[in-house]
Every structure is written in structure tokens, then in C-alpha cells.
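[1] Build me a model:
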Amino acid sequence: MKYINRSQALLLLKDGTVFYGKSIGIEGKTFGEVAFNTGTTGYQEIFTDPSYFGQIMVTTNAHIGNYGTNQEEVESNSVKISGLVCKNFSFNYSRENAEQSLYDYLEKEKLIVISDVDTRALVSYIRDNGAMNAIICTDGTPAEELMKEFDSMPDMKGLELASKVSTKEPYFYGNENSKYKISALDLGIKTNILRNLASRDCYVKVFPYNASYEEMKAFSPDGYFLSNGPGDPEPLISAQQVAREIMSENNPLFGICLGHQVIALANGISTYKMFNGHRGINHPVKNLITGKGEITSQNHGFAVNKEELEAHPDLEITHLHLNDNTVAGMHSKSKNCFSVQYHPEASPGPHDSTYLFDQFIENINSLKK
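    The predicted structure is shown next:
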């Protein structure tokens, strides 16, 4: 391994709190909202998840990089996190099908990383004080000077980020001779969502975040999908209009994460920024329809207003997060529409909720009959 200069680095939180560590050798500084993920595996999928755009990721697992990277385990075409904070960064790796080290992978992406941080103390601090903007600096700039940078940093509340990660032009995924055709609105779609749809005999046309309903309808799809993505759902006025028009014609509609929030807003239900989001691969959810529990993969910093949803005449809660009783899923009583706040495609995570893709196909088939 080549020599790497591991200089002192720091993580500065907006409230002035500083955590010190070491650079992994990529110099500079980066900005974003600090968030933590409690998953013990799947770091490459996490780093490439478009829903994390604009966020500095704190990993709670003690070792990051120990199994290298593999091109088959990405969820988009590039690293989407703004920066990485970890305890032990492994420059060496051991896995038979790994293609390169995490360091080489991140160096190409020029991602700023700070390691040797007391991540237990950092996560405890975030839990107590809430998610906030932060700066990672590995180039020696003093904390006092860095504090001035926060004045020009936007807060996540009210921030539209789907446009930063969405496709610029429509594209296709899957076999064009498949049984079903799906129009998907890309608000930051994960590749494994497309894999799950394709594996169920779906040919997917993926549209930019600001595509109109007429554009999506021109594909003559059997169903519509609203994807996950980063940022606040409230500024996504166009996507909310698309959801309203899909529901008005009673077309099959499935939403995940940001798509779930957009559907709620389209029906007059508000969303809010959480004190701390849900990010990990072991979140307990109860399916209120079946009574069964699910261990789920989650990644979101906004949620749907539970009281407003309970009072809605047409929408009802189908899933609840058992840690804090927040809304994890809903469906329409009169329309062919349902959505979940978590990630049934997992990647990384358990497969307890993959049945939701089958439910989407069942909804399509029931309408065809």
C-alpha cells in the first residue's frame, strides 16, 4: 500500500462542538447535515444511496472498509454522501469478490473522510441535540475560521434536493418484452428498486423528477411508482401534482420514502422534519393489516403527520414504526394507491418487506381484471 499522510482532522458542528480525528489522506473540507446510520454492513450501498445527498454520514459500526468494494453493490452511479465520519477506517480488505479497497474507491470520488473519531460520543451527542449542519475539515483550517462558513449553508428544512440526483433524461430498465410496464418518477431512485421491479416482469421507464403526468402517461404504463430521494418533500410541487393526477384516474400507484411523503402532501397531509431521522437496517415496523412485525431498512429525515393522516377520510395508516410510533405506511381506501416510509428493496438490509413489490403487481392485476 502506498504511503498516506494521515494528518489531524476535525468535525465541526453548527453549535460549535468539535470532534477530532485523522484524515484518511484526502485533503479539503466538506459540508452537510450530519446523520448517523446504525447498520453493521452495507456501507457501499449506503454511500451511493441518493437519499443521502447533502448529508455527512456517521457510521456506528466500528470498522468501515474491511471488506472492500464491488461494483455490483452500488445504488447509483456515484457516491452521494457529502462526507464520511468513522471510527476505524480499513485501508486493507479481505473478501473474495471485492474489486478494490474502499480508500481507492473514495479517492476517485474525492470524498472527504475523517476517521479515529469517538463515534459513540458523537452519535450520543446527535441523539440529544438533533441533526444539524456540520463541516469536515482535513486541510488544517482552524475551527474558529470554519464557523463563518455556516452562514452560507442552507438548512435541510425547505431544501429541494431531488433535482440534484434525478436523471436528466428518461431511460429504460429491464426487458422491453416484460408483462408489465411501469412509469417511475426519479426523485433519487435506488438501483435495487429497479432490480426488484424488473425481477417481477416489469419494464420500467424512469422519468426526471419534474416530469409531468402526461409525459409519464404517454408510456401507457400498467402502474406508476414514486421513488425515494433526498431533501424536504414540500418543495416538490410538480411531483405532488403528478401524484394527484395518478390517483384521480385510479391508476396503480406505489410510493417509497420521499415518494410516500409526496403522496401524503398531494392529499393535504403535512410532513415535518424529524429531530433525528431513521437510518439503519434493523428498524421494527408493525403491519397493522396483518398484525405481523417486520425488520426494515430505513433512511429518512422527514415524516408524515400522524394526527392528520388518522383524521383523513380516505387514507389510513397501514404500518407503524415501533420505536417512536411514527407513520411507516399508508393506503387509500378508495384509490389503487399505497406507500411506505421505509425501504422494502433493502440493500442493505433484511428482506422482510419485499412482499410490497408483489402487492404492487397484485394491484395492477386486479385493475386489469
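
[2] C-alpha from now on. contacts and neighbour counts both.
    OK.

[3] what about stretch 163-178, distance to the chain center?
    Mean C-alpha position of stretch 163-178 versus that of the full chain (CA atoms, centre = their mean, to the nearest Å) differs by 18 Å.

[4] buried stuff in it?
    Within stretch 163-178, the residues that qualify as buried are S163, K164, V165, S166, T167, Y173, G174, counting by 16 or more other CA atoms under 10 Å.

[5] Can you get me the start-to-end distance on that stretch?
    Distance between the two ends of stretch 163-178: 29 Å, counting by CA to CA, to the nearest Å.

[6] ok, and what's touching that stretch?
    Contact with stretch 163-178 is made by 50, 53, 186-189, 194-195, 198, 201-210, 229, as judged by CA atoms under 8 Å, 6 or more residues apart in numbering.

[7] 10 Å instead, please
    The contact list for stretch 163-178, computed with CA atoms under 10 Å, 6 or more residues apart in numbering, reads 49-51, 53-54, 76-77, 80, 181-189, 191, 194-195, 197-211, 216, 229-231, 236.

[8] Of these, select the buried ones using a ChimeraX command.
    One line in ChimeraX is enough to select the buried ones among the contacts of stretch 163-178; burial here means 16+ other CA under 10 Å:
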select :49,50,51,53,54,76,80,181,182,183,184,185,186,187,188,189,191,194,197,198,200,201,202,203,204,205,206,207,208,209,210,211,216,229,230,231,236
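
[9] What about the contacts of stretch 163-178, which are in helices?
    Among the contacts of stretch 163-178, the members found in helices (DSSP state H) are T191, L194, R195, L197, A198, M216.

[10] Verify the stated contact: the last one with F207.
    Yes - counting by CA atoms under 10 Å, a contact exists between M216 and F207, whose distance comes to 7.2 Å.

[11] Before we compare anything, build this one as well:
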Amino acid sequence: MKYQTKKKALILLADGTIFYGKSVGNAEGTAFGEVCFNTGMTGYQEIFTDPSYFGQLMVMTNAHIGNYGANNEEVESNSVKIAGLICKNFSYDYSRPDADESLLEFLNTNKLLAISDVDTRALVSYIRDHGAMNAVISTRVDEIDALKAELSNIPSMEGLELASKVSVTKPYFFGEKDAKYRIAALDIGIKKNILRNLAARDAYIKVFPYDTPFSELQSWNPDGYFISNGPGDPEPLKEVIETAKEIIAQDKPLFGICLGHQIIALANGVSTYKMFNGHRGINHPVINFETGKGEITSQNHGFAINREETEAHPELIITHEHLNDHTVAGIRMKNKNVFSVQYHPEASPGPHDASYLFDQFFQLIEEYSRSNVPV
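    All right, here's what the predicted structure looks like:
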């Protein structure tokens, strides 16, 4: 499908800077959110459906988006989670044989506003220099003052609780009921590929809503606990932090990813902060201090934990570090069966360098089981 005459569109940043483009598919509308960018060269469909991106306007740095269409199996949640899409060249045609539909059809089904023909190199360079900020994309190119007024009312990502917007409202199960392990997963924005990785290691997972009390998690008698990735600022999630404290006190194995990693840090009294620019892409270098090996990782986060407080904490060890800016990329507790990472070992999209972390989780469960056999 070709669009010869494209409708004008714009990106208005919170500081008043404007970039112009065209509406994808001649759609009309307006979308607000924090503008961020992802450097991945592939995996756009998984990125768009990742709950961790809820409420964000996504700038894709790859020059061509949509060229391999959309596949019904390549989703990380039940719907698109980004607030809007910004790209350079949008491909209305696709060439992959196993695609189910075009990306345009996929976005239209999910009612997502997308704009193309944007100088994304200039936009990303500007965001790098000036930091992540709120923005609006719109086809109302002649209503700048009105858009500025509306944008000024959009809350900052700092202090914003979003896990409740993406978490399930009722528990559900994933995997085979007769699997060897039972895992209680707290959903604060969980990706499907995390569940696939857990189930592939012979686990039956019960996924609980974000505000589930520890007593309900414990009543299922799991072999281990998992706290998922998710969107927004971790500090407002007081109930989740308290639940993490209770899980830690019980001392059964606990694994956290991204937002879950930040929750575990907060449960230990380590603060978090909003980054000037987050880490979003599939080629982020990380060093594992315990093995001495480097890993290329998939990352998506705009908050991080305080390194100085982590280093000073008597019960925490920094296990991983991001090599670009030396932020904390992984921790474990010295005297508890608890560890977490600030990146995505399940990837989707991305490399599989860090998938061993799931094996490490189940090894911890095995060790705990052996040391707690009833006499």
C-alpha cells in the first residue's frame, strides 16, 4: 500500500523544540509521552509490545521500520504498549514470508499513531544532549500553542507509577502443571519471553497482579519467586517493595529483572534515580565481575540504582556493571538467595549472552531445596 500524499505531522518536545515529519498511513491524531530512543536494528514488534515502554514515544534509530512486517507470535504482551512511534523511513510493503500482516495493519489494529520522514539522527542527537523529556506527536501542525499547553499538563516519568497500568488484574498460569518447579511471578510489566524462558526450564509459573500481598504468593507454596520488568518509577511502588522485603526475609530464591532489580534494591534501602538518558537497545556491553566475562545485552530502562549506596551496603555485592557508564547492572545478596540484573536475559529482541541467568536461578532453587530437606 502506497501513500503518495502524506499528512504533515510534528514532534514537539517539552522545551519547545520542534521536529517535523509525516503521518504514517495518513492517520490523524495526537499522542503524548516521554520521548526515548532504541538503537536496535531489529525486533521492532517486540519493542512496541514490551510493557516496560508503556507511556513512551519511541524513536527507532534504524533507518527502515516495517520492512519485515508483523508476526502474530512475536509479541511480548497482549497489545502495543508504546504511546507513539517516530521513525525515518516507514515500509508499507514487507518481504518476510512468515509475516502475518504489514506493520501498518498491526499498528492500525492497535490504534497507534506513528510518524515517519523524521530526521531521527538529529532528534536522537538532541535527546542525547538534552536528556529524556516529555513530548507530543501530532498532525495538528497549526496548533503549536495549544499542543504546548496540553503537553505542560503531562506528568513527568519521575515519580510516575505505571506498573498498575500494565499488570494483570487476576492471577494466571503459564507452563505445564506437572513441571518440576513452581514459580510465583509478580507481574509489574512482565514480558512473555521471560515466561517462556522459565517454562523451558521445567517450571510452572503462577503470575500474580502487582499488588498481590506476600501471604497470597506464599500460599501457593512456590519453589522460588520472580519480580518482573516494568514501566515507570520504582519508588512509588511501596506495596511491591514491602512484598519484596517479605520474600527476602523468607529466604527462598528470588530473581528480579529490570524494574524487579530496582525493587529489590529499594527493599534493601538502596535508592534509585532517573537517568539523564536510559539504556535502550540490544547491544549494551556488561561485565560480569564473578566470571570476568563480557556480555552483550538487551536493555530497556530509564532508572538505575545508586552505586555508592550499593557498594556501602553490608549485604549487597555488585555482580555486573554497564561498561558504557559504569552503572550497576546486577546485584546479589551475601546471605540471602536473592539476585537481580538491570537488563533483559530473555532478550526478545537481542542476544542470548545472558540467558545463563535463568539457569542460575534454578540452580539456586536446587541448592535451596537440598539444604532444606526435612529430617
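
[12] Overlay them and tell me the TM-score.
    With the length set by TM-score structural alignment, normalised by the length of structure 1, the two chains reach a TM-score of 0.99; 369 aligned residues with a CA RMSD of 0.9 Å.

[13] Distance check, the residue nearest the centre of structure 2 against Y3 of structure 2.
    Centroid check for structure 2 by CA atoms, centre = their mean gives S52 as the closest residue, at 3.0 Å. Counting by CA to CA, the gap from S52 of structure 2 to Y3 of structure 2 is 32 Å.

[14] anything in contact with each of M216 and F207 of structure 1?
    Common contacts of M216 of structure 1 and F207 (CA under 10 Å, 6+ apart): P170, S183, A184, L185.

[15] Turn those residues into JSON lines, columns for distance to I26 of structure 1.
    Output for the shared contacts of M216 and F207 of structure 1, formatted as JSON lines (distance: CA to CA, whole Å):
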{"residue": "P170", "distance to I26 of structure 1": "35"}
{"residue": "S183", "distance to I26 of structure 1": "40"}
{"residue": "A184", "distance to I26 of structure 1": "37"}
{"residue": "L185", "distance to I26 of structure 1": "35"}
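
[16] Closest one of these to E99 of structure 1?
    Comparing those against E99 of structure 1 with CA to CA places P170 closest, at 30.2 Å.

[17] quick one on the thing from earlier: got the ones in helices among the contacts of stretch 163-178 of structure 1 as CSV, with distance to I114 of structure 1 columns?
    Listed next are these as CSV, based on distance: CA to CA, whole Å:
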residue, distance to I114 of structure 1
T191, 28
L194, 33
R195, 33
L197, 37
A198, 38
M216, 43
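
[18] which one of the residues you listed is nearest F31 of structure 1?
    Sorting those by how near they are to F31 of structure 1, with CA to CA, puts T191 at the top with 25.7 Å.

[19] What distance do you get for the residue lying closest to that closest one once chain neighbours are set aside to P344 of structure 1?
    Counting by CA to CA, 6 or more residues apart in numbering, T191 of structure 1 lies nearest to E75, which is 4.8 Å off, once chain neighbours are set aside. As judged by CA to CA, E75 of structure 1 and P344 of structure 1 stand 14 Å apart.

[20] Likewise for I269 of structure 1?
    I269 of structure 1 is 23 Å from P344 of structure 1, where distance means CA to CA.

[21] Comparing those two, which shows the higher neighbour count?
    Ranked by neighbour count (other CA atoms under 10 Å), I269 of structure 1 and P344 place P344 first, with 25 against 20.

[22] these two touch, right, the more buried one and F357?
    Yes - look at P344 of structure 1 against F357 with CA under 10 Å: they come within range, at 7.8 Å.

[23] Can you pull the residues that touch both of these two?
    Counting by CA under 10 Å, 6+ apart, the residues touching both P344 of structure 1 and F357 are I193, N196.

[24] could you say what helices and strands the biggest helix by length in structure 2 packs with?
    Longest helix of structure 2, by residue count under DSSP H: helix 356-371. Applying 3 or more CA pairs under 10 Å, 6 or more residues apart in numbering; DSSP states H and E, one finds that helix 356-371 of structure 2 makes contact with strand 181-186, helix 192-200, strand 224-227, strand 254-257, strand 338-341.

[25] want to try a markdown table for those, with distance to Y68 of structure 2 as columns?
    Putting those into a markdown table (distance: least, CA to CA, whole Å) gives the following:
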| stretch | distance to Y68 of structure 2 |
| --- | --- |
| strand 181-186 | 33 |
| helix 192-200 | 20 |
| strand 224-227 | 33 |
| strand 254-257 | 29 |
| strand 338-341 | 31 |
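
[26] Which of the ones you listed sits closest to G40 of structure 2?
    Once those are compared by CA to CA, helix 192-200 is nearest, at 17.4 Å.
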